[in-house]
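Sequence and predicted model, in that order:
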Amino acid sequence: MFATEKEPASGTATASAPGDAAGSRVPAAAWYALAVLTTIHIFSQMDRVALSILLQLIKTDLHLSDAQLGLLSGLAFALFYALLGVPLAWLADRTSRLRLISVCLVLWSAMTALGGFARSYSQFFLSRVGVGVGEAGCLPPSYSLVGDYFPRTKRALGISLFNTGAAIGMVGGMSLTGYLGEHFGWRAALQIIGLAGLPLALITILTLREPARPKSDRPAESMLQSLWVLLRRRTFMHLSLAYALSHVATQGYSQWAPSFLMRSFDMKPTEIGAWLGGMGAAGGMLGVVSGGLLASWLVPRDQRWEIWIPAGSVALCTPLYVVMVLSPHAWLNLLSNGIIAFLTGVAGIATATVQSFTEPYRRATAVAIMMFLLSLLSSGMGPYLIGLTSDFLAPVARGESLRYALLVASVMLFWSLGHYMLAIRSAANDRVA
C-alpha cells in the first residue's frame, strides 16, 4: 500500500519519511499509518481497562481482597511492562518497529483472552503478566514511528491524534466490557475483548512500511550507553517523572473508579461503563486533539509552550481531583472526571515534548524510559498502594476507605508540578530538536 524504497540490509521494507525540508505537508501514507497505529492503541487500551470494570465481579467470584485486586490491575501488568519496555524499545530503534508491534499485539490479545479461563488468583496474575509483556512493545515503537512519519512542525499533532486511541479504547473497553460482563460474565468479556485484536497484526504486517531512517541515525551504541545518555539529560528526566507522577493520581483513580462508584453511589457496571467511559472518552479525545492543535499554534511562536501546556494542565487538574473524590454526588464526580480527562489529554503532548530533547535514533528508547516510569509508578504501584491504603483505612473509615485512599493520591499532582517547573528551567540547555 505504501510506496517503498530499496530494501535495507535487515530485510525490513521502508517508506520515505517526511522531513522538515519538505515543509509541513503530511502525505496520505502517513495518515493511513497513523490510523492503523491508533487502532492498535485503541485495542491496547481496551485490553488494559477491561479489567477495571470487571474488578468487583472478579472479587466476588474469586474471593479477593482490595490489595489483591490492586496487584492484578497494577503491578502484575506494570512490572513486566516496565522492565521489558526499555530493551524492546532499544531493539525497535535498530530493527523493524512494525514487526515488533505485530508480534506483541498477538501476545497481549491472546493473554487477555486466556485471563477469562483463569480459575485461581495465581492463574489470573500470570495472564496479566503476559498482557504486560505484550503491551511493552506497543507504545515506544509507535511513538517513534509517528515521530518519523510526521514532520517536526506536525509531530505534536500526529502524536496527539495517536493518543486519542487511549480515550477511544477507554470508552470502548469500559462500555463493551461492562455490557459483556453484566450479561455474559467476566470470563466471556475478557475472551471476546482479547480475541478481537488479533486480526490487526495481519493488517499491520501487510499494509504498513517502515519510514526511512538515515544511516547516520544508527550509531553503534549499546543499550546501556543509550540509557546513560538519556538518564543524564535533566529536562528529559524531569518531564518523564512529571508525566508519570501526575498519572499516579489520575490513572490510579481510573483503575479504581468502577469499584468506587459501585460502593459509594450504588451504580451498576453498565451505568458505569456508559457514563464513566463516555465522559472520560469525550473529555480525553477533546483534550488530546486540543493539546495537539494548541501546541501546533503556540510552540512555533515560543518553544517553551511545549512544557508550559502540560504543566498548566496538571495545575488545573489538582483542585478538580480533590472535588471529584470528595463529592457526595455521582453527577459531580462524573463531571469532574470528564474535565480531568480533558486536561490529562492536553497534558499528553508531553510524550511529544520529550522527543525535542532526544535524538531521532534514541526516540523509542526515550519513550520507553518514560513509559517505564509511568508503568512502575502509576500503573504498577498506584493501584496497589491505593488498594493497600483502602484496606488499612477500612476499620476506621466506615465504608469510605477507598474514597480517602484516592484522596491521599492527590499529593502526586503537586509533586508532578515541581518536576515540570524544573524542566522549564533546564530546557534551553538540553534541547536537541
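Happy to help now that I have it.

CA atoms for contacts and neighbours, from now on please.
Noted.

Just give me the residue right at the centre of the chain.
In the chain, the C-alpha nearest the mean C-alpha coordinate belongs to residue 166, at 6.5 Å (C-alpha atoms, centre = their mean).

In which helix or strand does that residue reside?
helix 155-184 (DSSP states H and E).

want to compare, so here's the second one:
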Amino acid sequence: MSSESSSVAEPLAQERFGDLIYTRQRRLYVLGILTVVYVFNFLDRQILTILAPYIKADLHIGDAQIGLLYGTCFALFYAVMGLPLARFADNWDRVRTLSLGLAVWSLMTGLSGLASGFAGLALARIGVGVGEASATPSAFSLLQDYFSDKRRATAIAVYSSGIFIGSGLAGAVAALTIGWWRGLQASGSAPLAFPAWKITFLSLGLPGIVLALVLLFTVREPRRARQHGAARMVSFSSVMRAVGGDVASMTPPFSIAAAWRGARTRRGVLQNLLVLALCVAAAATLTAITDSLATVHQHAGFGHIGPVTVTTNLIQWSALAFGAYAAWCWLHRLTQRDTLASKQILRSPVVRATVLAAALQNTVNYAVTGFTFLYGVGHFGLGARDAFALGLIIALSGFLGTTLGGIGADFLARRSAAGRLWLAMAAALCSGALYALQLCAPDKTTFFAAFFGAQMTGTVWFGAASATVQGLVAPRLRGTAIAVQWLVVNLIGLGIGPYCVGLVGDVTGDLRVGMLGALVLIPASLIFYFKAARLLPNAERLFQSQAARSGNCSEQSA
C-alpha cells in the first residue's frame, strides 16, 4: 500500500512543482537562498537600530526621528508598495521580481551612507522600503509551490528565521565595521573623512547586488500549482500596466478618477473623498496634539509650506495618513475586481483576526527591539562589543523561535485544527512577560537573558499565523494574502510603534516609559488570537469543501 502511494505521489509532485525543481535537494536549495535573501532584507533594515546612537550624535536628532527613520519612512512604502508588487508575485516571474527588488534595496542601503542630513537619510530609507516590498510576496508565493501543506509552516518558519539572522548580523556587522574604521581613523590611514556609521551603510550595498545576480541565474521559476484557479502567467507589460493602475488608484488625485471609473456613480467618488478627508483630518489632529507635547528643541521644523511648519510629527502623521488612505483604496479596488479575494482575505473572520493579532504582537516586537540597543547604551553603557553580543542573541533566539515555532505549529496542527494559534497565544503571553523583565532588569546580564527569551517566544507567531492565513486562500491569492497581512503588520507595527515609543521617550526623557507602554498591546493580541482559534475549525472545513467542489467543476468542464 505504501509503495503504491509513493508511486502516485511522485508524478503529482512533478506536475505541481515542475520537472526540474521537484527534487528534495532543489527545494532545500531554493529555501536556503530565499532565506539568505531575507537575511539581507533584515540586515539592511535593522542596521539602523544599531547605528542609531551614532546617527543621533552626528545628525543631532531625537528618539522620535530615529523612530521615523526606522519605522514610518520604511514601513509606509514597504507596506503600500507591497500591494501592487504582489501582482508581480501572482502573475509574473517571481524570481526576476525578487532579484530586481534585492538589487534596488541594496543600492539604496549603500546610498544611505552618502546622506548628509536627516532628509537625505529618510529618502534613502524610503528607497530601501520600496525595494524590500518585493521580497515577501514573491518568496512566500514561491514557497507555496515548493512545499506541500504538511511542511508549509516549517518552510515559512525557516524562511522567516532570516529576519532574526539578519537582525543579529546587523549587530555583528556594525560592531566589526565601526571598530575597523575607528582603528583606521586613529592611525590616520582612513581613506575617507566619513564617520563609521556611513561606512557601515556603504559596505552593505555591493554584497546584496551580487546575491541578486546569484538568485537570478541559479533559481528557476517553478510551474504554478494547478489547484483552485491558479494564476495564469501574463506578459511583463501587462503586469506593469496593472501595477501602474494600482499605484494611481492609491494616489490623489488619480485615485478620485479611478473611483469614478470603477463605480461609475457619485457614491463611489464621495466615499473616496470622505475617506481622504478623514485621513487628512486625523493627520492634522495628531500633528497638533504631538507638536504640543514636544519641545521646540526636540521637534524643530525642517521648513515651511505656506504658514505650516514642517515638523517631524507632521511628516509622521501625514505619511501614515497617506498609507491608510492608499491601503483603503487598494483594498476597496480589490473587492470590486476580485470577488474571491474579497471573500477569502478581506471578509474572512479568521484571516482578519489572525492578521490583527499578529500586527499587535509585532508592534510590541518592533517597538522594544528597535530601541533595545539605544536603551542599553543609556542604561548600561553598551558599546560596539555589546552590539556584537546583542546581534548574536537576536540571531540565535530568533532562529530558534521561528524554526522550533514552525515545527511545533505543524505538530500541533496535526492534532488540533487551531493548534498553531494556541501555540501563538502562549508564546505571545511569554514574550510580554519577558520584555517587562528585560526593561526592569537591574544589570546587563539579566537584561540580555530576558531579551533572549522575549525574542525567542516573540517570534513563534511567524510560521503559525502565516500558515493559518495561507491555508485559507486559493493558490492564486497567496501572494496577495501575504501582502495584505504584511500591510497591516507593517502599517501598525512599524508605522506607529517605533515612532510613538521614541516620542514618549523625547517627552518624558526616559525611553523605558515608551517601551513599557507598548506592552499593553499583548492582551489585545491574545483576544484576537483566541477569536481566530475558536472560528478556525469550521473555516477550514468550509474552505476544503468549497475547494473540492471547485476542483470537481474544473474536471467536469475539462
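Yep, that arrived. From a predicted model like this one, the values you see are computed outputs, not experimental measurements.

returning to that earlier point: how about the residue nearest to the centre of the first structure, what's its match in the second structure?
Aligned against the second structure by TM-score structural alignment, residue 166 of the first structure finds its counterpart in residue 163.

any idea what residue 100 of the second structure aligns with in the first structure?
In the first structure, residue 100 of the second structure lands on residue 103 (TM-score structural alignment).

Check the burial of the residue lying closest to its match once chain neighbours are set aside by counting its neighbours.
Distances taken as C-alpha to C-alpha, 6 or more residues apart in numbering place residue 201 nearest to residue 103 of the first structure, at 7.2 Å, with adjacent residues excluded. The number of residues packed near residue 201 of the first structure is 18, by other C-alpha atoms under 10 Å.

thought residue 201 of the first structure was touching residue 100?
No. Residue 201 of the first structure is beyond contact range of residue 100, at 10.1 Å (criterion: C-alpha atoms under 8 Å).

Report the separation between the residue nearest to the centre of the first structure and residue 343 of the first structure.
14 Å (C-alpha to C-alpha, to the nearest Å).

Is residue 74 of the first structure in a helix, a strand, or coil?
helix (DSSP: H, G, I helix; E, B strand; the rest coil).

just the strands in the stretch 151-300 of the first structure please.
Along the stretch 151-300 of the first structure, counting by DSSP state E, counting those that start in this stretch, strands occupy 210-211.

Helices along that one, start to end?
155-184, 186-195, 199-207, 223-231, 234-265, 269-298 (DSSP state H, counting those that start in this stretch).

The first one relative to helix 234-265, how many degrees between them?
It refers to helix 155-184 of the first structure. Interaxial angle, helix 155-184 of the first structure versus helix 234-265 (axes from the mean of the first three to the mean of the last three C-alpha atoms, to 10 degrees): 30 degrees.

for helix 155-184 of the first structure, the distance to its chain's centre please.
Centroid separation for helix 155-184 of the first structure versus its chain: 11 Å, with C-alpha atoms, centre = their mean, to the nearest Å.

Next, the buried residues of it.
Across helix 155-184 of the first structure, burial judged by 16 or more other C-alpha atoms under 10 Å covers 155-181.

now do the longest one
Buried residues in helix 234-265 of the first structure, defined by neighbour count with 16+ other C-alpha under 10 Å: 234-261, 263.

just the angle between that helix and helix 223-231, please?
In terms of direction (the same axes, to 10 degrees), helix 234-265 of the first structure departs from helix 223-231 by 80 degrees.

quick one, strands of the second structure?
Taking DSSP state E to define them, one finds strands in the second structure at 303-305, 308-310.

hang on, the earlier thing: which elements pack onto the helix holding residue 166 of the first structure?
Secondary-structure packing of helix 155-184 of the first structure (3 or more C-alpha pairs under 8 Å, 6 or more residues apart in numbering; DSSP states H and E): helix 28-62, helix 139-149, helix 186-195, helix 269-298, helix 350-353.

Superposed on the first structure, what's the mean shift for stretch 401-410 of the second structure?
Once fitted to the first structure, stretch 401-410 of the second structure is off its aligned match by 1.8 Å on average (mean C-alpha distance after the TM-score superposition for the first structure).

next one: stretch 358-375 of the second structure
In the superposition with the first structure, the average deviation recorded for stretch 358-375 of the second structure is 1.0 Å (mean C-alpha distance after the TM-score superposition for the first structure).

Distance from that stretch to the middle of the chain?
On C-alpha atoms, centre = their mean, the centre of stretch 358-375 of the second structure falls 13 Å from the chain's centre.

And stretch 108-117 of the first structure, by the same measure?
19 Å.
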